[in-house]
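Colleague: can't give you the sequence, but here's the structure:
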């Protein structure tokens, strides 16, 4: 074997050693190292086609069904858009406004309002959402809906071009423009099947006990677009102070969703407790706010908050009840959003251990018969959806997760040692290569015959 072959062989061996040295072994039962938690809280990740809403109703850009759109909105500003609707389908225009994590927001002052008006100016639906925890910036989301059920406003059951207005109130403490995400979902009309609402007694039933047992790792997404699937069970995650994590759960006709979010006890005491530390919200498949918990305090001991929905039934939309009943009126992916206050950083050096306990209960029912493909429109579930929630996609985040509460310091120490070992090995390789090049002239001088003038060693491009 000549010197060039030796160098190449050595390079391969050292590379293999570096790979082995930089892959940490499992830490804790069945969990490997997560990505380093150090760094800023992740913001909401918008997705969609760029659109520019107008300041006036005239010339408002058209939003098409099933597509996402991205804009931005300032404090005290209104943005106008339009949607073309028929006379038979339900319509839901959602808006998500996402202040950056850590922004200076004020409770019940910062907010977002969405309004849908018929061609003649009649208000068909609206929502008005406010930040409910001072100093805790999190995505505000809800929709304005147009219903065509008997008893709804007659002018809102006509075909035509409807106006969508998204407004952010004046007087915000956050001077920045907020990213804005918009989406129109059109629900096909129903031609038969069960259209009754859930029995009234089910609206106030006691939630079942949360699941127990070993937690499975599932890294939360940053938005509705990358929300991670969950099913009944216990799930572990890690969240940075100031972040909001999104998850999605398949809920069928006749089923209800109960969820609990828990923050683990801190290893060290903080300087002071946090009043609005942990919040949990549920959104329906059209991104309408379905249920929310009040933010709970954290003082270094375990804290938890929970939400519960009623069984999903088509007729809930016309029930004489609170919004949480009316918004539980179609099957599909329901979303969980967990927010942790940036002030929780008083108790944790890095990421915060988070546990989710999710239960979907109730026997699935057939539901109504749609005159169209409701699943394709975003209303309903497939067997593949249920399997995905139970098993979860095989992603890098999940494959490299750790159980909540694992000491990341041990993982970083493994990384530092790995880099040191790798650096020493590379220095050795450099010395090996230099020695080989120095030996090459001597080998040429000693070589007999025509080969005397042949050059050995690595090519000049090495």
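Modeller: Looks like it came in fine. Not measured: the values here are computed from a predicted model.

Colleague: make it CA atoms for all contacts and neighbour counts henceforth
Modeller: Will do.

Colleague: in the longest helix seen in the chain, what's buried?
Modeller: Longest helix of the chain, by residue count under DSSP state H: helix 408-446. For helix 408-446, a neighbour-count test (16 or more other C-alpha atoms under 10 Å) marks 408, 411, 414-415, 418, 422, 425-426, 429, 432-433, 436, 440-441 as buried.

Colleague: let me have these in CSV, extended by distance to residue 317.
Modeller: Formatted as CSV, those follow (distance: C-alpha to C-alpha, whole Å):
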residue, distance to residue 317
408, 47
411, 50
414, 55
415, 54
418, 58
422, 62
425, 67
426, 67
429, 71
432, 76
433, 75
436, 80
440, 84
441, 87
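
Colleague: and which of these is nearest to residue 351?
Modeller: Top of the list for closeness to residue 351, among those and by C-alpha to C-alpha, is residue 408 at 8.9 Å.

Colleague: how near is that closest one to residue 285?
Modeller: 36 Å (C-alpha to C-alpha, to the nearest Å).

Colleague: ok so, going back, which elements pack onto the longest helix of the chain?
Modeller: helix 3-22 (3 or more C-alpha pairs under 8 Å, 6 or more residues apart in numbering; DSSP states H and E).

Colleague: check the offset of the helix or strand following the helix it packs on from the chain's centre.
Modeller: Proceeding N to C from helix 3-22, the next assigned helix or strand is strand 49-50, under DSSP states H and E. Taking C-alpha atoms, centre = their mean, to the nearest Å, the mean C-alpha location of strand 49-50 is offset from the chain mean by 20 Å.

Colleague: can you list contacts of strand 49-50?
Modeller: Residues outside strand 49-50 that contact it (C-alpha atoms under 8 Å, 6 or more residues apart in numbering): 67-71.

Colleague: next up, a structure to set beside the first:
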């Protein structure tokens, strides 16, 4: 069968004119409204307080004074209650490789306590980075069994380790290998040469990011970015389910949501029993540390297997860039053929297989993975579904979008706390290497169409010519991505601090889309919350002067919502009482895959039956995705073949 490579090629947008400037995107100066951090989540800042931090910072102050100010700024920006602590080294005696202590325990955010703790620090001694990292890992809480948290060690140093043992890079690698939830970020404050190389090594070995801070202002900016990325990490949800390396002994999964992890170039197998008529929708989402090393062809491959060697369907999602990792989702469905005679139309044992493809030099850490499994039963006997909708039509690239004044909103950290939006214009802020998540209710017969606009931002002093990217992806209610590989939209745009814009959308929702041939049409077969993700590339941290960059999602939902998937379904009268305001992150809209609860128009549309066109020829300009009729083993993605 045809695989689905997603390269997310950067598209150059000629003649882009945006009336989008940084001042117009200033969000309210409030602490971000996030869901509470998962149990076992937290951050400990490890601050260099060695003798060199008493030196001048080039702005008339000292390095330790700049560090105190930066720590104060970051704790003010962290969400209320986020578990945060402070460890210092070199602060208690002129010499000594055991000079490291916990100045403020990791606990619910105590802004005043952290500021008092850092204010008391006076630089004195040596630089025992390796020992301090080891102690810092023990300072952090551990997540309870069966859950995935996010534990961050945030190192700030103006030099290299002066104690040599234990070697800091080796310690970082050991700590990072102890669990998928721990990573180490490093900020180099006015460092160069061996000191910078060592800090970069620590960050890479610790599955984290290195941030360069050549002056006091950039130290504050980079510390704030690193701290907020930690606090705004993906909120996982699900039951633990440990997949096997082969089909033998694969755990059985019922419909629901699960958590596992996956290593580079590893496969994970899961088993389930399906009937002969229902559609089964699977998704796998991997969540690397933001900005972790990836290649543009690094991929997440999902397939549904049947029997010994049969493959019902297969999908591959690629990062499509080399700046740094972001969440990556692959969705795959088993859709019984209308004839009911296909190899995968039988009742029996099927297997979901998830494979992570990684190039040499890419992040070697295990990545946490979230799995979903939904079953759609056939329509009630005698119900004729409406005709399929394989074209973008009114929701194409030239669609009219709202032009109202933007309203402030805070995006979620992932699928589970995505912020509900409705038709309108919204305003948010995004960090380099961050992905913001939203969801929009879309009914039968409707489609999602939106633009994402990235702000005009002041650039850092000494800014050369690096280019980052802005990106977006749209997902169905069952988390299948449907925004790449279309001839209508592009998922990425170059970003260099100047205004940039992306357009994205879906075809209209129709039950019979599942029988179409294009991979961006097939999954759009059920109403519910459609998710949209907005990403800023990691390299933007070298471009923008402000810690965050303004972003405007401009959302439309074209089409009249129908009361159901059947032909001739009544039109739902829109509820305009709530206006365009977005709901809270945990609100469940009237979508969610059920029937609409809205008031119906008394007279339904004409009773038009579904017209099934055999051999419909649609020029999609890319490989189609369709169920395999044979049980062969010809998937070219297998065995490392690209």
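Modeller: Looks like it came in fine. Everything numeric in this text was worked out from a predicted model, so none of it was measured.

Colleague: ok, back up a step: start and end residues in structure 2 for the longest helix of structure 1, please.
Modeller: Aligned by TM-score structural alignment, helix 408-446 of structure 1 corresponds to no residues of structure 2.

Colleague: how many residues are close by whichever residue in structure 2 pairs up with residue 53 of structure 1?
Modeller: Correspondence of residue 53 of structure 1 to structure 2, assessed by TM-score structural alignment: residue 243. Neighbour count of residue 243 of structure 2, defined by other C-alpha atoms under 10 Å: 24.

Colleague: how close does residue 243 of structure 2 sit to residue 269 of structure 2?
Modeller: Residue 243 of structure 2 is 5 Å from residue 269 of structure 2, where distance means C-alpha to C-alpha.

Colleague: what do those two both touch?
Modeller: 250-251.

Colleague: can you tell me the SS state at residue 163 of structure 1?
Modeller: strand (DSSP: H, G, I helix; E, B strand; the rest coil).

Colleague: show me what contacts the aligned partner of it in structure 2?
Modeller: Aligned counterpart of residue 163 of structure 1 in structure 2: residue 351 (TM-score structural alignment). Shown in contact with residue 351 of structure 2 (C-alpha under 8 Å, 6+ apart): 247, 269-272, 304-306.

Colleague: which one of these sits in the busiest neighbourhood?
Modeller: Neighbour-wise, these (other C-alpha under 10 Å) top out at residue 304, 26 neighbours.

Colleague: what does that one correspond to in structure 1?
Modeller: In structure 1, residue 304 of structure 2 lands on residue 116 (TM-score structural alignment).

Colleague: quick one: secondary structure of that match?
Modeller: Relying on three-state DSSP, one would call residue 116 of structure 1 strand.

Colleague: how close does it sit to residue 290 of structure 1?
Modeller: Where residue 290 of structure 1 is concerned, residue 116 of structure 1 sits at a distance of 19 Å (C-alpha to C-alpha).

Colleague: in structure 1, which of the contacts of residue 351 of structure 2 still touch?
Modeller: Checked against structure 1 using both residues aligned by TM-score structural alignment, their matches' C-alpha atoms under 8 Å, the contacts of residue 351 of structure 2 keep these contacts: 247, 269-272, 304-306.

Colleague: quick one: which of these is nearest to residue 508 of structure 2?
Modeller: Distances from residue 508 of structure 2 to those, taken by C-alpha to C-alpha, are shortest for residue 304, at 25.9 Å.

Colleague: so what's the residue nearest to the closest one when sequence neighbours are not counted up against?
Modeller: For residue 304 of structure 2, ignoring the flanking residues on the chain, the nearest one in space by C-alpha to C-alpha, 6 or more residues apart in numbering is residue 352 at 4.8 Å. By C-alpha under 8 Å, 6+ apart, the contact list for residue 352 of structure 2 reads 269-272, 282, 302-305.

Colleague: what's the match for residue 548 of structure 2 in structure 1?
Modeller: Per TM-score structural alignment, residue 548 of structure 2 is aligned with residue 351.

Colleague: now that match. Nearest residue, chain neighbours left out?
Modeller: Nearest to residue 351 of structure 1 is residue 240, by C-alpha to C-alpha, 6+ apart, at 4.6 Å.

Colleague: so who does the aligned partner of the one you found in structure 2 touch?
Modeller: In structure 2, the residue equivalent to residue 240 of structure 1 is residue 431, according to TM-score structural alignment. Residue 431 of structure 2 makes contact with 225, 229, 536, 547-549, according to C-alpha under 8 Å, 6+ apart.

Colleague: about what we covered before: ok, now how distant is the match of residue 53 of structure 1 from residue 274 of structure 2?
Modeller: 18 Å.
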